[in-house]
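Trainee: how does the following fold in three dimensions:
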Amino acid sequence: MKTIQVTEQELATLKAVLFTEIQRVKKEKANGANVDDLLQQYEQAFEALNFAK
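Mentor: Below you'll find the predicted structure:
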């Protein structure tokens, strides 16, 4: 795993995009799509961004 440095604005953008994707995937799941693995990966990535400095 690599470490990168991002600005506060870049971090906010990453989190916003990832949150939007999580919502989209949840809608797909509600419509019957098999997206459990993808949803789990997105949610883990979003959680990891909460620890970013």
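Trainee: rest of the way, CA atoms for contacts and neighbours
Mentor: OK.
Trainee: quick one: residue 44 from residue 19, how far?
Mentor: 11 Å (C-alpha to C-alpha, to the nearest Å).
Trainee: one more, for comparison:
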Amino acid sequence: MAELDAVSSGIGFASLGIQILDSFNKLKDFWDLVQDTSIEIAHLMQVMDF
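Mentor: Have a look, this model is predicted:
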């Protein structure tokens, strides 16, 4: 029975690691999008002569 607990804990830990990595990837994608947005806004303001 202890072996089953160890395997379950290992699977749970691996699942948590995957979820954390996925969250970091989403956060990085969001950060890249936000940074690109400021460049696009500056370009639009230049085009509109602001």
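Trainee: what's the TM-score for these two chains?
Mentor: The TM-score (TM-score structural alignment, normalised by the length of structure 2) is 0.51; 28 aligned residues with a C-alpha RMSD of 1.9 Å.
Trainee: now do the same for the most far-flung residue of structure 1 relative to its centre: helix, strand or coil?
Mentor: For structure 1, the residue at maximal distance from the C-alpha centroid (C-alpha atoms, centre = their mean) is residue 32, at 20.5 Å. Here residue 32 of structure 1 is recorded as coil under DSSP: H, G, I helix; E, B strand; the rest coil.
Trainee: and it, what's its match in structure 2?
Mentor: Applying TM-score structural alignment, one finds that residue 32 of structure 1 aligns to residue 37 in structure 2.
Trainee: what sits against the spatially most central residue of structure 1?
Mentor: Centroid-nearest residue in structure 1: residue 18, 3.4 Å away (criterion: C-alpha atoms, centre = their mean). By C-alpha atoms under 8 Å, 6 or more residues apart in numbering, residue 18 of structure 1 lies in contact with 42, 46.
Trainee: distance of the equivalent of it over in structure 2 relative to residue 8 of structure 2?
Mentor: The alignment partner of residue 18 of structure 1 in structure 2, by TM-score structural alignment, is residue 23. Residue 23 of structure 2 sits at a distance of 23 Å from residue 8 of structure 2 (criterion: C-alpha to C-alpha).
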